[in-house]
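1. I'll drop the sequence and a predicted model, then ask my questions.
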Amino acid sequence: MKLLQRQIFLELSKLFGLTVSCLLGLILVGRMLQLRSLFLSQDIGFLHILELFFYLTPFFLLLLTPIATMLSVFLTYLRMSTDNELIALKASGVSLYRMLPAPALFCLMMTLFTFFISFWGLAWGMDMFKTKLYHFARTNSRFALQPGIFNKEFPGVTFYAHQVNNETGELKFAFVRDESIKDASVVIVAPEARIESTPELATIQITFRNGKIFRESGDELNVLRFGKYSIKLDLGRLLAGFTFEDKAKDMSFGRLSAIRGDPTLGPSLDERFQRKINTEYFKRLTMPLGCLVLGMFAIPIAYVFRGLKQQYGLLLAMGLFLVYYTMFSIGVSMGESGAISPSISLWAPNVLFVFVAGTGMYYANRERTPTVVQWLLHLRSPKEAEA
């Protein structure tokens, strides 16, 4: 039995490592493209993007660990069932319950690992990600334009130049529209301009020569000619797509718990924000338990669908996880909207899947199939009889 448990645990660990690596790899490609587009035309290297992705890893692992755990258990027991290893073990007097210690220990370890991420790792990763992102934008950025294309990287400011030399920073027929001023719109037009980027000071200076300034405020339009005019921009504004405000999903579990006890400790007393705090609190508790729940749920499912090819088994497992995650997402939405208490909506998927897992385990150990499943499997029998 020790050898059996060791082999099952080893196979589970290998499949888990492979699954997490593949899923993280897919996410890495997508996030690298997203981060690269954010730093397009800026001096941000590949290693810097990898460093940013590393700090986002806890956030992704919180989502990926439950599905990776489920897939590992499901594929392991599906293979054992397909290779008739389960039949051989049962013929030797080994019941399904005696095979549970290895997957139960594995799921428990993954649950504890996810709890660690949920309570501490997620907040640390998001804090470091925001800090590094802002640091890279301030110290490594250089502003560049593409000729004949409107640039809107700075919020509220539109740049355009007919001819651009990014090496020297020289612009021909430059145009800038600033809509960041309340109740006013400023347009600067000049035949010549020059861009000077100073990353160490986190500023960009654009100097226009022999141009005009058009300022529109209500029904009034003012025109001013100039020989030389300069504007300065903060490189930190390039990160307007990333908000640095205090969000519930970025907080540590300890801080969420403290704000639930005393709302004045949070950045806002708004009722909607408090609902988000409450929902996030229960989300951090219930999501790690999904590793244990889904892992145990996968065992009877693999038994019921024994003989299924692994590629189809993978699709089946993904589909079942999608059902779980959809229920979980609906619970989050209902909790944040106040339609139902998150203590109910977020615990419901785990309770339901625990019930299904327990029932399925009972039938699997007795080598029986639930009546509903038998009915579904025999739906096509009349058609086969007609054929």
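-> Everything's here; your move. Numbering: from 1, shown residues only.
2. CA atoms for contacts and neighbours, from now on please.
-> OK.
3. Tell me which stretches of the stretch 201-350 of the chain form helices.
-> Chain-ordered helices for the stretch 201-350 of the chain, with DSSP state H, counting those that start in this stretch as the definition, fall at 253-261, 271-304, 310-337, 342-345, 348-365.
4. helices or strands up against the first one?
-> Helices and strands touching helix 253-261, by 3 or more Cα pairs under 8 Å, 6 or more residues apart in numbering; DSSP states H and E, are helix 271-304.
5. Would you mind giving the helices of the stretch 201-350 of the chain as CSV with mean neighbour count added?
-> Putting the helices of the stretch 201-350 of the chain into CSV (neighbours: other Cα atoms under 10 Å) gives the following:
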stretch, mean neighbour count
helix 253-261, 17
helix 271-304, 23
helix 310-337, 17
helix 342-345, 20
helix 348-365, 17
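6. ranges for the helices of the stretch 51-200 of the chain?
-> Secondary structure of the stretch 51-200 of the chain (DSSP H, counting those that start in this stretch): helices located at 85-91, 101-116, 122-139.
7. would a markdown table of these with distance to Leu62 and mean neighbour count be doable?
-> Output for the helices of the stretch 51-200 of the chain, formatted as a markdown table (distance: least, Cα to Cα, whole Å; neighbours: other Cα atoms under 10 Å):
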| stretch | distance to Leu62 | mean neighbour count |
| --- | --- | --- |
| helix 85-91 | 32 | 15 |
| helix 101-116 | 6 | 19 |
| helix 122-139 | 8 | 19 |
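8. could you redo those helices as a markdown table and give each row distance to Gln5?
-> Conversion of the helices of the stretch 51-200 of the chain to a markdown table gives the following (distance: least, Cα to Cα, whole Å):
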| stretch | distance to Gln5 |
| --- | --- |
| helix 85-91 | 12 |
| helix 101-116 | 5 |
| helix 122-139 | 32 |
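9. Asp270: which of the ones you listed is closest?
-> Counting by Cα to Cα, Asp270 lies closest to helix 122-139 out of these; the figure is 21.9 Å.
10. Below is an additional structure, to be compared with the one above:
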Amino acid sequence: MKINVYKPWGSGQLFLPSVSILDRYLIQEIIPPFVFGVGLFSSVALTVGTVFDLVRQVAESGMAVSIAVQIFLLKMPEFIVLAFPMAMILSALMVYGRLSSDSELIALRSCGISLYRLLIPTLIFSFLITGLTFGFNEVIVPAANYRASITYEQALNEGQLPIQEDNIFYPEYDKIEIEGTDKKISRLVRLFYAEKFDRGQMLEVTILDRSQPDLTQIISSKSANWNFAQNTWDFFNGTIYIVNPDGSYRNIVRFDHKQIQLSRTPLDLASQKRGFDEMNIAQAQDYLKLMKLSGDQQRIVKTKVRIQQKYALPFSCVVFALLGVALGSRPQSTSRATSFGISVMVIFGYYLLSFVTGALGQKEILTPFFAAWLPTFLGIGIASFLLVRASK
């Protein structure tokens, strides 16, 4: 990039950066195929992921066409964002493949311009798309997906809010020491289960309470509400079974209404339930705090992996840009069909690797950080290797 000197009116000088003709040329070449790729990949993904299901609901369940269109529009941001990295590799392959097949790369390199210098405009553009992807995923996509989910459920339930959650399951754990060792193991101290959560009310609640070493309580109740004024649970129409350590019943108590001091976390889990694609990073962090309160290690690890993936996903744009430049710069003719085929293979391989590493992270074979970022690191490493070979 050159630094040109501009002389403003009056005395003095002002130094402003200007984009070289080469940079403008490459960026102007990249933008049209990138826009084409976004439209292509997002429309294909949207059709497969949403349109078929909406058409089936309109035909079989009587969903209104206007509601189906609304859901379709709400789901569009998610698939557009998914198309950004895919379009990045397609545009890079098409542009640099055409430059290579037309011998423009040879002409530029004969003038002393290296492949690394030709990479800079595309790399800068990919970082801009990375920022755009991150912004979409944080601000627009979670809210749109959540609204689409609510609209979909309301339409299937004839305009009424459905029961928000079924099978609320909340275990509480505590660490206990193993006698004769310094090791600690997790011990279940309380288990909260409700069949349904309907507009703030838990229905058909069962609680297993093992918090006291020599006593076990089983609480069964038709319903339970959280008492915000007293920060406790109000249980209605239930029975408390008190069990001795040998398994025999010590006492049975029936009640119409009883207040019990328990954690509010089951209410938070049920009322704030969202899929990971309906949460931004801040909401996922809040959900992680709730999981830590429950002590459910499997869900804690899964949430940590998903949070790291939210950070890592936008940088796939950079990975695909580097791979596109490296593969497109090879001295051979590359048609649009070939570019599309290569793009599909690279995209499939990258997301397959992401799925595998994510699963390994949830199994705690990899840390959440490496589970999310390993495909990015490997992609950058492979692209760097190919760029070094192509530059020779």
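-> Structure's in. What do you need? Since the structure is predicted, the reported quantities are computational estimates derived from the model, not experimental observations.
11. Drop the TM-score for these two in here.
-> The TM-score (TM-score structural alignment, normalised by the length of structure 1) is 0.62; 266 aligned residues with a Cα RMSD of 2.8 Å.
12. Could you say which helix or strand holds the equivalent of Leu23 of structure 1 over in structure 2?
-> Leu23 of structure 1 maps onto Phe41 of structure 2 when the alignment is built from TM-score structural alignment. Here Phe41 of structure 2 is covered by helix 21-46, with elements defined by DSSP states H and E.
13. And that helix against structure 1, how far off on average?
-> Between helix 21-46 of structure 2 and the aligned residues of structure 1, the post-superposition mean distance stands at 1.6 Å (mean Cα distance after the TM-score superposition for structure 1).
14. quick one: the helix or strand just after that helix aligns where in structure 1?
-> Under the assignment DSSP H and E, the closest C-terminal helix or strand after helix 21-46 of structure 2 is helix 52-56. Aligned by TM-score structural alignment, helix 52-56 of structure 2 corresponds to residues 33-37 of structure 1.
15. quick revisit: separation between the match of Leu23 of structure 1 and Thr367 of structure 2?
-> Using Cα to Cα, to the nearest Å, Phe41 of structure 2 is found at 31 Å from Thr367 of structure 2.
16. same deal with Gln283 of structure 2?
-> Distance, Gln283 of structure 2 to Thr367 of structure 2, by Cα to Cα: 21 Å.
17. How about Asp23 of structure 2?
-> Per Cα to Cα, Asp23 of structure 2 is found 40 Å from Thr367 of structure 2.
18. Also Ile31 of structure 2?
-> Distance, Ile31 of structure 2 to Thr367 of structure 2, by Cα to Cα: 37 Å.
19. what stretch of structure 1 does the biggest strand by length in structure 2 fall on?
-> As far as residue count goes, and with DSSP state E defining each element, the longest strand of structure 2 is strand 184-198. Matched against structure 1 by TM-score structural alignment, strand 184-198 of structure 2 finds no partner residues.
20. Please apply the same query to stretch 101-110 of structure 2.
-> Alignment note (TM-score structural alignment): stretch 101-110 of structure 2 is matched to residues 82-91 of structure 1.
21. ok, residues contacting that stretch?
-> Applying Cα atoms under 8 Å, 6 or more residues apart in numbering, the external contacts of stretch 82-91 of structure 1 come out as Met80, Ser81, Ser95, Leu96, Arg306, Gly307, Leu308, Lys309.
22. again, but for stretch 347-361 of structure 1
-> Applying Cα under 8 Å, 6+ apart, the contact partners of stretch 347-361 of structure 1 are 286, 289-290, 293-294, 296-301, 324, 327-328, 370.
23. do stretch 148-166 of structure 2 as well
-> 61, 63-64, 67, 70-71, 74-75, 194-199, 270-271, 273.
24. Throw together a ChimeraX command that grabs the buried residues out of those residues.
-> Buried members of the contacts of stretch 148-166 of structure 2 can be picked out in ChimeraX with the line below, counting by 16 or more other Cα atoms under 10 Å:
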select :63,67,71,74,75,194,195,196,197,198,270,271
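25. what's the spacing between the counterpart of Trp347 of structure 1 in structure 2 and Pro85 of structure 2?
-> With TM-score structural alignment as the criterion, the equivalent of Trp347 of structure 1 in structure 2 is Trp373. Trp373 of structure 2 sits 15 Å away from Pro85 of structure 2 when distances are taken as Cα to Cα.
26. what does Asp53 of structure 2 give?
-> When Asp53 of structure 2 is compared with Pro85 of structure 2 (using Cα to Cα), they lie 25 Å apart.
27. do the same with Tyr170 of structure 2
-> According to Cα to Cα, Tyr170 of structure 2 and Pro85 of structure 2 sit 38 Å apart.
28. repeat for Gly379 of structure 2
-> Shown here: Gly379 of structure 2 relative to Pro85 of structure 2, a distance of 13 Å by Cα to Cα.
29. Also Phe320 of structure 2?
-> The gap separating Phe320 of structure 2 from Pro85 of structure 2 is 6 Å, by Cα to Cα.
30. Find the centremost residue of structure 1, please.
-> Per Cα atoms, centre = their mean, the C-alpha nearest to the average position across structure 1 is that of Phe60, at 5.1 Å.
31. and that one, what pairs with it in structure 2?
-> The pairwise alignment with structure 2 assigns Phe60 of structure 1 to Phe79, based on TM-score structural alignment.
32. need the contact list for that match.
-> When contacts are taken as Cα under 8 Å, 6+ apart, Phe79 of structure 2 is in contact with Ser42, Ser43, Ala45, Leu46.
33. can you check Ser391 of structure 2 too?
-> Ser114, Leu115, Tyr116.
34. Mark which of those are buried, thanks.
-> For those, a burial check counting by 16+ other Cα under 10 Å picks out Leu115.
35. Can you find the partner of Ser91 of structure 2 in structure 1?
-> In structure 1, the residue paired with Ser91 of structure 2 according to TM-score structural alignment is Ser72.
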